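1. Provide a 3D model corresponding to the input given below.
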Amino acid sequence: MAIKRIGTRTVKLENPPSILSTYTIVGPKEGEGPLREYFDEILEDDLWGQESWEKSESKIQEETIKSAIANAGLATKDIDYLLSGDLLNQIITSGYTARQISVPFFGLYGACSTMSQSLSLGSMLIDGGFADKVVCATSSHFSTAERQYRFPLEYGNQRSFSAQWTVTGAGATVLSSSGNGPYITYVTTGKIIDPGIKDVNNMGAAMAPAAMDTLINHFKDTGFSPSDYDLIITGDLGIVGKNIVLELMAKEGYDLKGIYTDCGVEIFNNIEQDTHSGGSGCGCAATVFNGYIYKEMLKGTLNRVLLMATGALHSPVITQQGESIPGIAHAVTIDVNKG
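-> Below you'll find the predicted structure:
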């Protein structure tokens, strides 16, 4: 019997896992953005001494995970499970990272929703009594994602104003069955919502309806309203997607103004840094959450946050065949107190 399930799509965790530590590594462009002071490590060179962008991304994720574990005062042998994912074919970044770290591994693919997906599953593993220590992580790299999903970098194509800039970076969270918080208290799992968007340069419009669907179901399941949160933040809808969510939610009777923003909006100054609609990629929500949000919660500036990373579940092959882009959004409630 699913005694921890409330409503149709939400789990209320009876033994909320505590966040023991986090760590973030970002690229040079992200380090020039408005959240620079919140990142643990800013690279001067996004190749980081590696032979390829793909090998660089693996190194970024690996070092982020190792540093998060060390920050918690733990060793890799103390970790029961690693849950991580990325954007590259067959989540190769995470697979090669897990090879180096050598702990029990679940590879996840939720596209840019992977940070919330990993936190959701990691929290349920701990709450269910299956683990005591879990690492949740993800990464992306502008130069790997760009040439896989859009154009070769050498092509030098113009970017549409609805396009977003894939974040170079990784974030990792260490969850524990014990600790002083912040705690993950609720998990709302997303459903595939496909509005029929086919433009790979307009991810915000493709994912925004999924964000609205998960958010409304979260409110219905929990009985919460926007005012119960200090911050509601989506993963990487960017400026275009954020405005769509505000408009769609207003039509459903929810006023999110002053409470809601998006990681892709916050990580860059889109005008000064020429990122058009903002940031995207698995590393977007991962670095903003494990950097900015977590550290503000430790300060007491934020007491309850809803993190809802969003993902576009497409691939270059099927998109080139004319298919539309399915979207998904997973949400987790993070509380300074257990409840």
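2. drop to CA atoms for contacts and neighbour counts, all remaining ones
-> OK.
3. Show me what counts as buried in stretch 160-175.
-> For stretch 160-175, burial by neighbour count (16 or more other C-alpha atoms under 10 Å) applies to 162-175.
4. ok, of these, which one's closest to G196?
-> Checking the buried residues of stretch 160-175 against G196 by C-alpha to C-alpha gives S162 as the nearest, at 16.3 Å.
5. Second chain to compare with the first, below:
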Amino acid sequence: MAIKKIGKQTVKFENPPYIVATATTVGPKEGEGPLKSYFDNILSDDLYGEDSWELAESKILRESVKRAIQKSDKNIVDMEYMLSGDLLNQLMSTSFAARDLGIPFFGLYGACSTMAESLSLGAMIIDGGYADYLVATTSSHFSSAERQYRFPLEHGNQRALTAQWTVTGSGAAILSTNGNGPKITHVTTGKVVDLGIKDVNNMGAAMAPSAVDTMIAHFQDTGFRPEKYDLIVTGDLGAIGKEITEEMVFDRGYNITKVYNDCGVLIFDNEAQDTHAGGSGCGCSACVFCGYIYKEMIKKNLNNVLLISTGALLSTTSAQQGQSIPGIAHAVTIVNG
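-> Below you'll find the model as predicted:
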């Protein structure tokens, strides 16, 4: 019997795991944005001394993991699992980082929802009694994602106003059976939702329906109302997807306006930094959560947060074949202990 399951899609933990430390590494553009004071390591060069963007992304993830472990006063050998993924073919950046770190590894692909996915599964592992310490992490890189999903960087093409800027960065969180920090109490696993959007330059519109579906499922399963939370934050819908989400959730009977924001809106100053609709990428919600949100929770400025990382499950093949863009979103409730 699934004794920890409530409703159709939500788990309530009997032994909520603690998030005992986080760390972030971001690129130069992210380091010039509104959240710059919350990031641990801001690069001056987004190649990070490597020979390719992909290897730079792998190094960003690896260094974030090492810093988070160090901040937790543990060692790499204490980590029983690493749950991680990225946007690249065969999870190249993550797999190469896992090779170098030597931590038992689960490779995940949830596109930009991967941070909440790794936190969700990591929390289940800890609550289930299968580990005492693990790391949940993910990464993305503007240059590696652009040339995989859109155009060669040398092309210099004009970007649509609905387009978002893939975050160069990684966030890592250490989960533990014991601690004094914020803890994960609930997880709502999302379903794949596809309302037929085909424009690869409008990820916000493609992902918003999945964010709404998961958010409504969370409210219905738990009985929580939006006002329970100090902050409900989606992963990387950007300005356009954020507006769509607010309207769709309101139509379902919930007003989230006072407590809702989006990581893709928070991480950049869209006008000053010319990021059009905002940020995106696996690193978007990872850096905002492991940087800004976590540190504000440690300060007790935030005490109840619902993180809903969102992902667009397209591939270069599906886009070239004219398929629509499926979306996925996973929700994690994080509260101060």
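6. Tell me how they score on TM after superposing.
-> Once the chains are laid over each other, their TM-score by TM-score structural alignment, normalised by the length of structure 2 reads 1.00; 337 aligned residues with a C-alpha RMSD of 0.5 Å.
7. Just the ones of the buried residues of stretch 160-175 of structure 1 in strands?
-> Under the assignment DSSP state E, the buried residues of stretch 160-175 of structure 1 contribute 165-166, 169-175 to strands.
8. just curious, which of those residues is nearest to K251 of structure 1?
-> Checking those one by one against K251 of structure 1 (C-alpha to C-alpha), the nearest turns out to be W165, at 29.2 Å.
9. what does the closest one align to in structure 2?
-> Counting by TM-score structural alignment, W165 of structure 1 lines up with W165 in structure 2.
10. and the closest residue to its match other than its chain neighbours, what does it touch?
-> Spatial nearest neighbour of W165 of structure 2, excluding adjacent residues (C-alpha to C-alpha, 6 or more residues apart in numbering): G279 at 4.7 Å. By C-alpha atoms under 8 Å, 6 or more residues apart in numbering, G279 of structure 2 lies in contact with 164-167, 236-238, 263-265, 267-268.
11. Recalculate using a threshold of 6 Å.
-> 164-166, 264 (C-alpha atoms under 6 Å, 6 or more residues apart in numbering).
12. Looking for the alignment partner of it in structure 1.
-> With TM-score structural alignment as the criterion, G279 of structure 2 pairs with G279.
13. Its match and E154 of structure 1, how far apart?
-> Distance of G279 of structure 1 to E154 of structure 1, given as C-alpha to C-alpha, to the nearest Å: 21 Å.
14. Kindly report the same for D213 of structure 1.
-> 38 Å.
15. Would you state the strands of the stretch 1-150 of structure 2 in chain order?
-> Per DSSP state E, counting those that start in this stretch, the stretch 1-150 of structure 2 carries strands over the ranges 5-6, 10-12, 18-26, 41-42, 81-85, 105-107, 133-140.
16. Give me whichever of these is most buried.
-> Ranked by mean neighbour count under mean count of other C-alpha atoms under 10 Å, the strands of the stretch 1-150 of structure 2 are led by strand 133-140, which reaches a mean of 32.
17. relative to strand 18-26, how tilted is that strand?
-> For strand 133-140 of structure 2 against strand 18-26, the angle by axes from the mean of the first three to the mean of the last three C-alpha atoms, to 10 degrees is 30 degrees.
18. helices or strands up against strand 133-140 of structure 2?
-> Judged by 3 or more C-alpha pairs under 6 Å, 6 or more residues apart in numbering; DSSP states H and E, strand 133-140 of structure 2 is in contact with strand 81-85, helix 114-127, strand 169-176, helix 282-287.
19. Can you pull out the residues in contact with it?
-> Strand 133-140 of structure 2 has contacts (C-alpha under 6 Å, 6+ apart) with 61, 79-86, 115, 118-119, 168-176, 281-283.
20. what do you get for stretch 50-67 of structure 2?
-> So stretch 50-67 of structure 2 is contacted by 23-25, 47-48, 93-94, 97, 139, 141, 144, 170, 172 (C-alpha under 6 Å, 6+ apart).
21. In which helix or strand does G241 of structure 1 reside?
-> G241 of structure 1 is part of helix 238-251 when elements are defined by DSSP states H and E.
22. start to end distance for stretch 297-316 of structure 1?
-> Terminal residues of stretch 297-316 of structure 1 are spaced 38 Å apart (C-alpha to C-alpha).
23. Likewise for stretch 107-115 of structure 2?
-> Span of stretch 107-115 of structure 2 from end to end, C-alpha to C-alpha: 12 Å.
24. same check, this time on stretch 86-99 of structure 1
-> End-to-end distance for stretch 86-99 of structure 1, by C-alpha to C-alpha: 15 Å.
25. which residue ranges form the helices in structure 1?
-> Remark: helices assigned in structure 1 by DSSP state H are 28-31, 53-71, 92-101, 114-127, 142-149, 203-222, 238-251, 263-266, 282-287, 294-299, 316-320.
26. can you list contacts of the fifth one?
-> Helix 142-149 of structure 1 is touched from outside by 53-54, 166-168, 316, with contacts defined as C-alpha under 6 Å, 6+ apart.
27. how about it: buried residues?
-> Under the neighbour-count criterion of 16+ other C-alpha under 10 Å, helix 142-149 of structure 1 has 142-145, 149 buried.
28. Trace A145 of structure 1 over to structure 2, please.
-> A145 of structure 1 maps onto A145 in structure 2, by TM-score structural alignment.
29. mind checking how far its match is from Q164 of structure 2?
-> 12 Å.
30. S324 of structure 2 too?
-> Between S324 of structure 2 and Q164 of structure 2 the distance is 18 Å, computed by C-alpha to C-alpha.
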